[in-house]
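Undergrad: Quick one, structure for this:
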Amino acid sequence: MRYCLALDLVDDPVLIAEYEKYHEKLRPEIEESIRSAGITEMEIYRIGNRLFMIMETDETFSFEKKTEMDAGNPKVQEWENLMWRYQQALPMAKPGEKWLLLNNIFKL
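TA: The predicted structure is shown next:
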């Protein structure tokens, strides 16, 4: 299954560069948490301070399972807290929401 999500970064060139640097070589424990949740491929694109993520998942993936796994993983919590320094919620996000799922409105 493919999922597409969006999130904004704090609009500061120095912070954006730092954020990208963290993603050049992902921490092994973070990559393991992503893969063990059933995410087989993940890409993040950026324009300005807007991020766009594409996730390909297998049949074992669910957002609920990923959230539960992340909540019980101190390394993922540390990573999420660090990343939140660079990220900001989209204007339409509810309190506590980060990455928002995009609706597919066209397919060729």
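
Undergrad: okay, CA-based contacts and neighbour counts for the rest of this
TA: OK.

Undergrad: Go ahead and name everything in contact with the lengthiest helix in the chain.
TA: Assignment by DSSP state H gives helix 13-24 as the longest helix of the chain. Under the criterion C-alpha atoms under 8 Å, 6 or more residues apart in numbering, residues Leu9, Val10, Asn49, Met83, Tyr86 lie in contact with helix 13-24.

Undergrad: Sequence B follows; please return its structure for comparison with A:
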Amino acid sequence: MKKYCLAVDLKNDQKLIAEYEDWHKKVWPEIIESIHQSGIVSMEIYRVGNRLFMIMKTTADFSFEQKAAMDAANSKVQEWEQLMWNYQQSLPFAKPGEKWVLMENIFSI
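TA: As a prediction, this is how the structure comes out:
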């Protein structure tokens, strides 16, 4: 099993943040299915202020490239991602078009 941590910012608007959290209380079943089909075993998202932090545990053969290809071919995932982009914004140092940014592990015991 592998573990990945990623971050993205929300637009700094309390109404939008509340809406984003509401959407995550009722994630579409097709999105949950897509997450599991890609090799993600578990996923958690935490928030502090307008920053989001995601922890993903995946199968050993999980691939971000394969997940991206699966997502691109799934119209429901594309619809969800477009909807979520109304609430999210790139981190200041993200590459153009990059949403969630993979974090580097700098300490572990």
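
Undergrad: And the TM-score between them?
TA: The TM-score (TM-score structural alignment, normalised by the length of structure 1) is 0.98; 108 aligned residues with a C-alpha RMSD of 0.5 Å.

Undergrad: all helices for structure 2, in order.
TA: 14-23, 29-37, 64-72, 75-85.

Undergrad: could you redo those helices as JSON lines and give each row distance to Leu6 of structure 2 and mean neighbour count?
TA: Conversion of those to JSON lines gives the following (distance: least, C-alpha to C-alpha, whole Å; neighbours: other C-alpha atoms under 10 Å):
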{"stretch": "helix 14-23", "distance to Leu6 of structure 2": "17", "mean neighbour count": "14"}
{"stretch": "helix 29-37", "distance to Leu6 of structure 2": "15", "mean neighbour count": "14"}
{"stretch": "helix 64-72", "distance to Leu6 of structure 2": "12", "mean neighbour count": "13"}
{"stretch": "helix 75-85", "distance to Leu6 of structure 2": "16", "mean neighbour count": "14"}
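
Undergrad: Mind putting those into TSV with distance to Trp100 of structure 2?
TA: Formatted as TSV, the helices of structure 2 follow (distance: least, C-alpha to C-alpha, whole Å):
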stretch	distance to Trp100 of structure 2
helix 14-23	15
helix 29-37	15
helix 64-72	11
helix 75-85	11
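
Undergrad: before we move on, back to that, mean shift of the longest helix of structure 1 relative to structure 2?
TA: Helix 13-24 of structure 1: mean distance to aligned residues in structure 2 after superposition is 0.3 Å, counting by mean C-alpha distance after the TM-score superposition for structure 1.

Undergrad: what span of structure 2 lines up against that helix?
TA: Helix 13-24 of structure 1 corresponds to residues 14-25 in structure 2, going by TM-score structural alignment.

Undergrad: Nice, that's everything, thank you.
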